[in-house]
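Enquirer: Provided below are the primary sequence and the corresponding predicted coordinates.
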Amino acid sequence: MRDTLRGLKVFGLAALLASAAAPAFADGEINIYSYRQPDLIKPLLDAFTKDTGIKTNVLFLDKGLVERLQAEGANSPADVILTVDISRLTEAKEAGVTQPVVGDAVIEKDIPAAYRDPEGNWFGLTTRGRVVYASKDRVAQNDITYEELADPKWKGKICTRDGQHSYNIGLISSMIAHHGEAETEKWLTGLKENLARKPDGGDRDQAKAIFAGECDIALGNSYYVGLMMTNDKEPEQKDWAGAIKVLFPNTKDRGTHVNVSGMALAKNAPNKENALKFMEFLASGEAQKIYAEQVFEYPVMPGAEPSAIVKSFGEIKPDSLPLAEIAANRKKASELVDKVGYNDGPTQ
């Protein structure tokens, strides 16, 4: 497992082996285990330290975060967990590496109930829509539903990433919540048969495939469009973004499936007081604004505005189904992906 340092202070394995009798770190610090890319959260950390004087130490892991916390046990230095979707938040809770935060007036005021664990083990910070990328040149319609993706009219015209990826598992889980397992299996089979190729790559690769003419529509997270539009380091991604329009599925009925970035208090947080200050900061209007501008997601705080770029995608109507209810179906969703052979691609 490779730990990534990108301009942030990262603590190493040696610190994890420090004596349990001594504090893991000095007062005035917090230790963050993060699935979020360091570059995306650095502005938040800088603002928090400027406001409070509390230093932040960040360990970035692209996988295995929960397993690491379990292995560290009571000696873990982790104070706060930052994750990128509901599946990972739920995984952390079920693995017993979080502790509840109940009755915090700041957090509960700023984060609506639909975006937090009923028992207080995790809290959503921003949302992103699981939207449809559609070719501006080859797709005339501007309305679509998830159910329509199984319509044979799209045969050979859809691209997606791996069906087992947590972003797709979240969507499939929401379909189960709305339609039941049997209907979702039929839908997923139809979607599979409409694929232009085997699922591959990330969400940005789906936009690239549309640009290249390999498919006409694709599933992707809304925030990737903003990241592509503003990518000066890889300007070809601006061309990919320019080739697509964002369609928000099910706008005329239940709304678009949304997922969250989120936070949780680590079970054995050695700097709990500072950790709670950080969590309150992340729920605040200041942090929500930074998040919205930096990562092109939607703030969960009522009344907080998304960035101008995100507004340019059009109006989103989020599905109001509680995320905890959706997450309860993720095991069934994963099993359906395998059952229909989704990752094998369309039947030839």
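Expert: Arrived safely, thanks for sending.
Enquirer: only C-alpha atoms from now on, for both contacts and neighbour counts.
Expert: Fine.
Enquirer: could you point out which element follows the top strand by length along the chain?
Expert: The residue-count maximum for a strand in the chain (DSSP state E) belongs to strand 123-135. Beyond strand 123-135 in the direction of the C-terminus, DSSP states H and E gives the next helix or strand as strand 158-159.
Enquirer: helix or strand for the closest residue to residue 340 other than its chain neighbours, which one?
Expert: What sits nearest to residue 340 in space, not counting adjacent residues and going by CA to CA, 6 or more residues apart in numbering, is residue 189, at 5.9 Å. Using DSSP H and E, residue 189 maps to helix 181-193.
Enquirer: what comes up buried for that helix?
Expert: Within helix 181-193, the residues that count as buried by 16 or more other CA atoms under 10 Å are 181, 184-185, 187-193.
Enquirer: tabulate those (CSV), appending distance to residue 166.
Expert: Shown next, in CSV, are the buried residues of helix 181-193 (distance: CA to CA, whole Å):
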residue, distance to residue 166
181, 18
184, 17
185, 18
187, 18
188, 16
189, 19
190, 20
191, 17
192, 17
193, 21
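Enquirer: check whether residue 261 really touches residue 83, as I assumed.
Expert: Yes - with contact defined as CA atoms under 8 Å, residue 261 counts as touching residue 83 (5.8 Å).
Enquirer: can you show me the strands along the stretch 201-348 of the chain?
Expert: 217-221, 244-247, 258-266, 298-299 (DSSP state E, counting those that start in this stretch).
Enquirer: of those, which is nearest residue 52?
Expert: strand 258-266 (18.6 Å; CA to CA).
Enquirer: between strand 123-135 and that closest one, find me the angle.
Expert: 150 degrees (axes from the mean of the first three to the mean of the last three CA atoms, to 10 degrees).
Enquirer: what's strand 258-266 packed up against?
Expert: strand 80-83, helix 86-94, strand 98-99, strand 123-135, helix 272-283 (3 or more CA pairs under 8 Å, 6 or more residues apart in numbering; DSSP states H and E).
Enquirer: wait, which of those is closest to residue 212?
Expert: strand 123-135 (10.2 Å).
Enquirer: packing partners of the closest one?
Expert: Against strand 123-135 (3+ CA pairs under 8 Å, 6+ apart) you get helix 203-211, strand 217-221, helix 222-229, strand 244-247, strand 258-266, helix 285-295, strand 298-299.
Enquirer: now distance to residue 328 and mean neighbour count too, for those, in JSON lines please.
Expert: Output for the helices and strands packed on strand 123-135, formatted as JSON lines (distance: least, CA to CA, whole Å; neighbours: other CA atoms under 10 Å):
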{"stretch": "helix 203-211", "distance to residue 328": "24", "mean neighbour count": "23"}
{"stretch": "strand 217-221", "distance to residue 328": "21", "mean neighbour count": "25"}
{"stretch": "helix 222-229", "distance to residue 328": "23", "mean neighbour count": "21"}
{"stretch": "strand 244-247", "distance to residue 328": "27", "mean neighbour count": "23"}
{"stretch": "strand 258-266", "distance to residue 328": "14", "mean neighbour count": "26"}
{"stretch": "helix 285-295", "distance to residue 328": "27", "mean neighbour count": "20"}
{"stretch": "strand 298-299", "distance to residue 328": "23", "mean neighbour count": "28"}
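Enquirer: against that first model, consider the following:
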Amino acid sequence: MRQLILASLLGATAMPALAEEVNVYSHRQPELIQPLFDAFTKETGITVNTAFVDKGMVERLQAEGDRSPADLVLTVDVARLGEVKDAGVTQAVEDEMLDVIPADLRDKDNQWFALTTRARIVYAHNERVADGDVTTYEDLADPKWKGRICTRSFTNDYNVALTAAFLAHHGEEETLTWLQGIKDNLAKRPEGGDRDQVKSIWAGECDISLGNTYYMGAMLKDDEQKEWADSVRIVFPTFEDGGTHVNVSGVAMTKSAPNRDAALKLMEFLVSDEAQKIYAETNNEFPVKEGVEKSELVASWGEFTADDLALSEISDLRPKALDLIEQVNLDG
């Protein structure tokens, strides 16, 4: 009894401290982010628990409400980041250490932050497409590409974001014309993913396709797909009045965040030099923090100037962009 009274009087100093932890809901495959979390735990002693949520993340967070165990959301594409913000399941984060992320790569209300970027580029056949044949996104609507373009569905998040960026640069009428031009130039109906389009180029079904840069890294690591990758090269197109379209992987803090302090430490770690290098190399993406070197493979793809259009603006224009894609019935 005396021991119990003493422990009570001493409070927390007499009891073992509870281990800190962070709970993360992730759209990214566990193997792509585990090296980051292992490094964070080694440095801080904070455990990271990850739940891979491929679909229905917003619905899950809404259903859980204030009882949600999730502290952070890790996801890809500005569309998904915009969705969690619009659903009201995130909170603003004000932190000086996150200011290293460029303003155009974070939400204007500080509800989400980019961690890496990827470019939406053109995969071009090494022999059937000459250097300089395609230099801009506008070129994709040129009749010279009739029957020569492959793409995944244009209602996919990646292509909707690209269309939203085109809309921001050119307005509704020109965007409709551009989308119709791409549809007229398709070699076949849109289907599959970005890597499937490269396979189609290798098979001679088309000559160019749209894709994200990191898929090149993924294909080169696959014994079967390496042959597809070796048949093409990466071209960094630009908008006529801008740069190369980029999208992001990013993080947001949930509204409930039961372990807010530990979650903030993880967010700060994710923009450290160490984490930026690990994340970019593991996923074949570009660091968002200035001064962090790209991986040797990513650097070998060449230099480009990223479009300076704010991702928040692209996110806001996504509904209209999707409407225009459906008007043209590009996937039909």
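Expert: Alright, I've got the coordinates. For clarity, every value in this text was computed on a predicted model and none was experimentally measured.
Enquirer: about what we covered before: export the helices and strands packed on strand 258-266 of the first structure to a markdown table and tack on distance to residue 46 of the first structure and mean neighbour count?
Expert: Listed next are these as a markdown table, based on distance: least, CA to CA, whole Å; neighbours: other CA under 10 Å:
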| stretch | distance to residue 46 of the first structure | mean neighbour count |
| --- | --- | --- |
| strand 80-83 | 16 | 26 |
| helix 86-94 | 24 | 21 |
| strand 98-99 | 25 | 22 |
| strand 123-135 | 17 | 26 |
| helix 272-283 | 12 | 20 |
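Enquirer: can you check which of those gets nearest to residue 106 of the first structure?
Expert: Nearest to residue 106 of the first structure, of these and by CA to CA, is helix 272-283 at 6.1 Å.
Enquirer: what's next to that closest one, contact-wise?
Expert: 28-30, 44, 48, 54, 79-80, 106-107, 110-111, 125, 263, 265, 269, 287-288, 301 (CA atoms under 8 Å, 6 or more residues apart in numbering).
Enquirer: try it again at 7 Å.
Expert: Helix 272-283 of the first structure is contacted from outside by 30, 48, 79-80, 106-107, 110-111, 125, 287-288, using CA atoms under 7 Å, 6 or more residues apart in numbering.
Enquirer: I'd say residue 311 of the second structure and residue 103 touch.
Expert: No - here residue 311 of the second structure does not reach residue 103: they are 9.3 Å apart, not a contact under CA atoms under 7 Å.
Enquirer: pick out whichever of these two has more residues nearby.
Expert: Using other CA atoms under 10 Å, the more surrounded residue of residue 311 of the second structure and residue 103 is residue 311, with 28 against 16.
Enquirer: quick one: map the more buried one onto the first structure.
Expert: In the first structure, the residue matched to residue 311 of the second structure (TM-score structural alignment) is residue 323.
Enquirer: measure its match to residue 192 of the first structure for me?
Expert: 25 Å (CA to CA, to the nearest Å).
Enquirer: likewise for residue 329 of the first structure?
Expert: Here residue 329 of the first structure is placed at a distance of 20 Å from residue 192 of the first structure (CA to CA).
Enquirer: so what does the residue nearest to residue 340 of the first structure match up with in the second structure?
Expert: By TM-score structural alignment, residue 189 of the first structure lines up with residue 180.
Enquirer: re the thing from before, the residue nearest to residue 340 of the first structure and residue 339 touch, don't they?
Expert: No - contact criterion CA under 7 Å: residue 189 of the first structure and residue 339 do not qualify, at 9.3 Å.
Enquirer: and the contacts of helix 272-283 of the first structure, which is closest to residue 16 of the first structure?
Expert: residue 79 (12.8 Å).
Enquirer: quick one: map residue 191 of the second structure onto the first structure.
Expert: Per TM-score structural alignment, residue 191 of the second structure is aligned with residue 200.
Enquirer: just say helix, strand or coil for the closest residue to its match other than its chain neighbours.
Expert: Closest residue in space to residue 200 of the first structure, ignoring its immediate chain neighbours: residue 161 at 4.7 Å, by CA to CA, 6+ apart. Put simply, residue 161 of the first structure is coil when judged by DSSP: H, G, I helix; E, B strand; the rest coil.
Enquirer: okay, residue 161 of the first structure and residue 83 of the first structure: tell me how far apart.
Expert: 20 Å.
Enquirer: who touches the longest helix along the second structure?
Expert: Looking only at the second structure and at elements set by DSSP state H, the helix with the highest residue count is helix 311-328. Here helix 311-328 of the second structure makes contact (CA under 7 Å, 6+ apart) with 78-79, 82, 104-105, 107-108, 154-155, 160-161, 163-165, 167, 176, 179-180.
Enquirer: mean per-residue distance, the helix holding residue 189 of the first structure versus the second structure.
Expert: For helix 181-193 of the first structure, the mean deviation from the second structure after alignment is 0.7 Å (mean CA distance after the TM-score superposition for the first structure).
Enquirer: gap between that helix and the chain center?
Expert: 24 Å (CA atoms, centre = their mean, to the nearest Å).
Enquirer: again with stretch 314-330 of the second structure
Expert: 19 Å.
Enquirer: now swap in stretch 239-256 of the first structure and tell me
Expert: 17 Å.
Enquirer: just the buried residues of that stretch, please?
Expert: Quick answer for stretch 239-256 of the first structure (16+ other CA under 10 Å): 240-251, 255-256.
Enquirer: follow-up on the earlier one: tell me which residue of the second structure matches up with the residue nearest to residue 200 of the first structure.
Expert: Residue 161 of the first structure maps onto residue 152 in the second structure, by TM-score structural alignment.
Enquirer: swap in residue 73 of the first structure?
Expert: Using TM-score structural alignment, residue 73 of the first structure pairs with residue 65 in the second structure.
Enquirer: apart from its neighbours in sequence, what residue is nearest its match?
Expert: Per CA to CA, 6+ apart, closest to residue 65 of the second structure is residue 256, 7.3 Å.
Enquirer: how many other residues sit next to that neighbour?
Expert: 20.
Enquirer: ok, now which ones touch it?
Expert: Contacts of residue 256 of the second structure by CA under 7 Å, 6+ apart are 66, 68, 71.
Enquirer: neighbour count added to these, as JSON lines?
Expert: JSON lines is the format used below for those (neighbours: other CA atoms under 10 Å):
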{"residue": "66", "neighbour count": "15"}
{"residue": "68", "neighbour count": "18"}
{"residue": "71", "neighbour count": "25"}
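Enquirer: no further queries at this time; thank you.
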